[in-house]
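> task: produce atomic coordinates for the following.
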Amino acid sequence: MAVQAVWLDCDPGHDDAMAILLAGYSPALQLLGVSTVASNQVVEKTTRNALDMLDLIGLTHIGVVMGQAKPLLRPAALLCPEIHGETGLDGPQGGPVLPHSGRQALPGKAAIVMFEAIQQHYGRQPQQRVQLVCTGALTNAALLLLLYPEVAGMIEITIMGGALGVGNTGPVQEFNIQVDPEAARVVFEAGVPLTMVPLEVTHTALATPEVLGRMFSRGGAGSISPFKALVELLLTFFASTYKDVFGFHGGAPLHDPCAIAAVIAPSIFKFELMRVDIETVSPLAAGQTVCDIWHQSSAPKNCRVAREMDVDAFWELMLAAVDATDLAAPMNKPQPAPEAAAAQEA
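A predicted model of the protein is given here:
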């Protein structure tokens, strides 16, 4: 199977960090770049988290561009510190746990940088659309489509977002769509091939103690590597906040990697093509994904909605990517003694 080019648009919190390593270390994907948006945290923090995560896992060649700091029409982005902490990637004791990379984001506006990268790759391989995977608010994606309508012929979009029924940060609203409903409406009405992986599916991707046991025991006996120890800290914090806020007792759901998995291995999902509209007006339900599950709407079907996922197959993809990352992570490599490092510098 041909390797698929992917651009990841995200708001790096704990599950986004796992999506980054899955996108970066799946042999089925070529990660072209990363753009960030405000939602889990302010965009300056989500951008720092993306840079730090990429450098942590040895992908320093992947550029990051800072995207939108606020929704298209609303005064400010919703944030989620109760789930992801004040940094967006807190550890169990609070505060940052990722080493600071020191690298800076790419210059320029996200929509322009995204378009140029997509256009350049598509120009070389016009037989295959670039996969735009969005795991945060859809503000950057909407601006990309509004500024460059021709990009609709170059991309497919897969989002982690929406819900067929009950929401998470609202009665019927999923967080990513709720942050910027107007942007979501632009994306859903753009006519671009669109796949939605909703809460009903991502809530099955639970990082249970059994799954984590497999993740941290793979690769041999003995103590886990520094990289896997850090992953354990991140997932421990994530599980704790999910338990406190939502009452999840079996482990936190890794929402965002499910969207990456839908690009890597669509065969492990059951999809249904349906009409999905975005509620933007109601004070009670702005951000709801109104899914025509009974196919009663006369409007064109515009979205392939994931209804089920083979959870075991998902975790095989995820665990393989963690193992591949573990082999490449610079923090696992032996570091020269201070005397040796000083001699090399001299």
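
> going forward, measure contacts and count neighbours with C-alpha atoms only.
Will do.

> which other helices and strands does the helix or strand hosting residue 315 contact?
If you go by DSSP states H and E, residue 315 is part of helix 311-328. Helices and strands touching helix 311-328, by 3 or more C-alpha pairs under 8 Å, 6 or more residues apart in numbering; DSSP states H and E, are helix 14-25, helix 209-217, helix 255-264.

> run through who's touching that helix.
21-22, 25-26, 57-58, 204-205, 211, 215, 218-219, 225, 227-228, 257-258, 261, 268, 332 (C-alpha atoms under 8 Å, 6 or more residues apart in numbering).

> buried by neighbour count: which residues of that helix qualify?
For helix 311-328, burial by neighbour count (16 or more other C-alpha atoms under 10 Å) applies to 311, 314-315, 317-328.

> now stretch 257-277
257-264, 268-269, 271, 273-277.

> quick one more, to check against the first:
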Amino acid sequence: MGTKLIIDTDPGVDDAFAIALAALSEDVDLLGVTTVFGNVGIEATTRNAQRVLALCKRGDVPVAKGAARPLVHVHPHQARYVHGTDGLSGRSAALPEAERPVEPGGAVWLLSRLLEASDEPVTIAPIGPLTNIATLLSARPDLHHKIARIVVMGGALGHGNASAAAEFNIWSDPEAAQRVLGGGEVPCVLVPMDLTYRCAVDREWLETLAASNPMGAALTALTPDYLAHYRKALGWDGMVLHDAVAVAEAIRPGILRTEAVPVSVETSFGPARGATIVDQRRPELREETEVPEGGNTVDVAVDTDLDGLRTFLLERLTLR
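Have a look, this model is predicted:
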């Protein structure tokens, strides 16, 4: 097996594509999936994760239910306006029923158990709010060395989507995001929406996926509400597979070009809450003005071969 991977997720249409990408890739050892509140509530995200794995015939992959709310403050709202009332454009029930029950110990317990049992460092791909991962890093410092890297889908260098300044995953739990991205104990890659938007797929890409096999047809059937939102957001007939872009980097390190820069998260209340502050100044200038709280260095994804990435995603999702 290749990359040992755990996905922490809040399905979500793009999360479903990301889970399928990992579950169908033969060079990935998908150790487990943990769930978190976010696009919809925790019961729905957990059920959706189980059903996507069942669609992929991966009943061997354990699923554990994680945080139902942020670490500190109440979650303002969910993203039903993007993903539909059930998180999957109202079509979750069309997927197969779960092949195995939810693990009884919860997300942090499963994350800890999988890390403890692994004979080599594990990549964690959090593609929802970072509440579970912040809790893990705080509760189990003895396991930091078992984490190869954390590949986060989240943040924005320019404008946000949940607010003018903040991307949804980071905005949903800014305190958790600051704990993960600002902690410095484990290497982190941040895949921001600036890049994921550039990786958007068009109607032709989706039609090719739908025609490829029953798996592709089932995934494409989950997209109507998501497509309707992104027609407005993009201005053309396509959609953004945010989380699948991050999981692609988790599977194939280097498919995204990254730059190591200081990153911190705005946790105060106000219009910038949840913003990712990414210091893209030249290193020489940063050194002149450095302050102790300037932010931990994170590998921020800034570019990729767009057509190559879309081809990679399509090939992996049509393997079976």
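
> got the helices and strands packed on helix 311-328 of structure 1 as a markdown table, with distance to residue 120 of structure 1 columns?
Output for these, formatted as a markdown table (distance: least, C-alpha to C-alpha, whole Å):
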| stretch | distance to residue 120 of structure 1 |
| --- | --- |
| helix 14-25 | 20 |
| helix 209-217 | 37 |
| helix 255-264 | 21 |
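
> right, so of these, which gets closest to residue 149 of structure 1?
Ranking these by proximity to residue 149 of structure 1 (C-alpha to C-alpha) places helix 255-264 first, at 22.7 Å.

> where does that closest one end up in structure 2?
Across structure 2, the stretch matching helix 255-264 of structure 1 (TM-score structural alignment) is residues 242-251.

> that older thread, out of the contacts of helix 311-328 of structure 1, which are buried?
By the neighbour-count criterion of 16+ other C-alpha under 10 Å, those include these buried positions: 21-22, 25-26, 57-58, 204-205, 211, 215, 225, 227-228, 257-258, 261, 268.

> from the buried residues of stretch 257-277 of structure 1, pick the one nearest residue 179 of structure 1.
Distances from residue 179 of structure 1 to the buried residues of stretch 257-277 of structure 1, taken by C-alpha to C-alpha, are shortest for residue 277, at 15.7 Å.

> surely that closest one is within a helix?
No - counting by DSSP: H, G, I helix; E, B strand; the rest coil, residue 277 of structure 1 is not found in a helix; it is strand.

> wait, what's in contact with the aligned partner of it in structure 2?
Aligning on TM-score structural alignment places residue 277 of structure 1 opposite residue 264 in structure 2. By C-alpha under 8 Å, 6+ apart, the contact set of residue 264 of structure 2 is 178, 181-182, 276-278, 294-296.

> tell me the SS of residue 33 of structure 2?
Residue 33 of structure 2 ends up strand, using three-state DSSP.

> show me the contacts for it.
Residue 33 of structure 2 touches 6-9, 49, 61-64, counting by C-alpha under 8 Å, 6+ apart.

> one more pass at 10 Å, please.
Contact partners of residue 33 of structure 2, counting by C-alpha atoms under 10 Å, 6 or more residues apart in numbering, are 5-9, 19, 46, 49-50, 53, 61-65, 107, 110-111, 124-126.

> which one in structure 1 is aligned with it?
Residue 33 of structure 2 maps onto residue 34 in structure 1, by TM-score structural alignment.

> distance check, that match against residue 289 of structure 1.
As judged by C-alpha to C-alpha, to the nearest Å, residue 34 of structure 1 and residue 289 of structure 1 stand 25 Å apart.

> please apply the same query to residue 152 of structure 1.
Remark: distance between residue 152 of structure 1 and residue 289 of structure 1 (C-alpha to C-alpha) = 21 Å.

> surely residue 143 of structure 1 and residue 183 touch.
Yes - the pair residue 143 of structure 1 and residue 183 passes the contact test of C-alpha atoms under 10 Å, sitting 7.9 Å apart.

> give me the more crowded residue out of the two.
Ranked by neighbour count (other C-alpha atoms under 10 Å), residue 143 of structure 1 and residue 183 place residue 183 first, with 25 against 19.

> which residues sit in contact with residue 246 of structure 2?
Listed by C-alpha under 10 Å, 6+ apart, the contact partners of residue 246 of structure 2 are 18, 125-127, 151-154, 189-192, 196, 252, 255-256, 301.

> tell me how far it lies from residue 100 of structure 2.
26 Å.

> whichever strand or helix holds residue 287 of structure 2 - contacts with which helices or strands?
For residue 287 of structure 2, the element it lies in under DSSP H and E is helix 283-288. Counting contacts by 3 or more C-alpha pairs under 10 Å, 6 or more residues apart in numbering; DSSP states H and E, helix 283-288 of structure 2 packs against strand 256-265.

> which stretches in the stretch 151-300 of structure 2 count as helices?
For the stretch 151-300 of structure 2, helices defined by DSSP state H, counting those that start in this stretch occupy the ranges 168-172, 174-183, 193-198, 203-212, 214-220, 224-234, 242-251, 283-288.

> same list (those helices) but as a markdown table, adding distance to residue 158 of structure 2.
Putting the helices of the stretch 151-300 of structure 2 into a markdown table (distance: least, C-alpha to C-alpha, whole Å) gives the following:
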| stretch | distance to residue 158 of structure 2 |
| --- | --- |
| helix 168-172 | 13 |
| helix 174-183 | 17 |
| helix 193-198 | 7 |
| helix 203-212 | 26 |
| helix 214-220 | 29 |
| helix 224-234 | 15 |
| helix 242-251 | 16 |
| helix 283-288 | 19 |
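
> compare these and give me the one nearest residue 38 of structure 2.
With C-alpha to C-alpha as the criterion, residue 38 of structure 2 lies closest to helix 168-172 of the helices of the stretch 151-300 of structure 2, at 7.0 Å.
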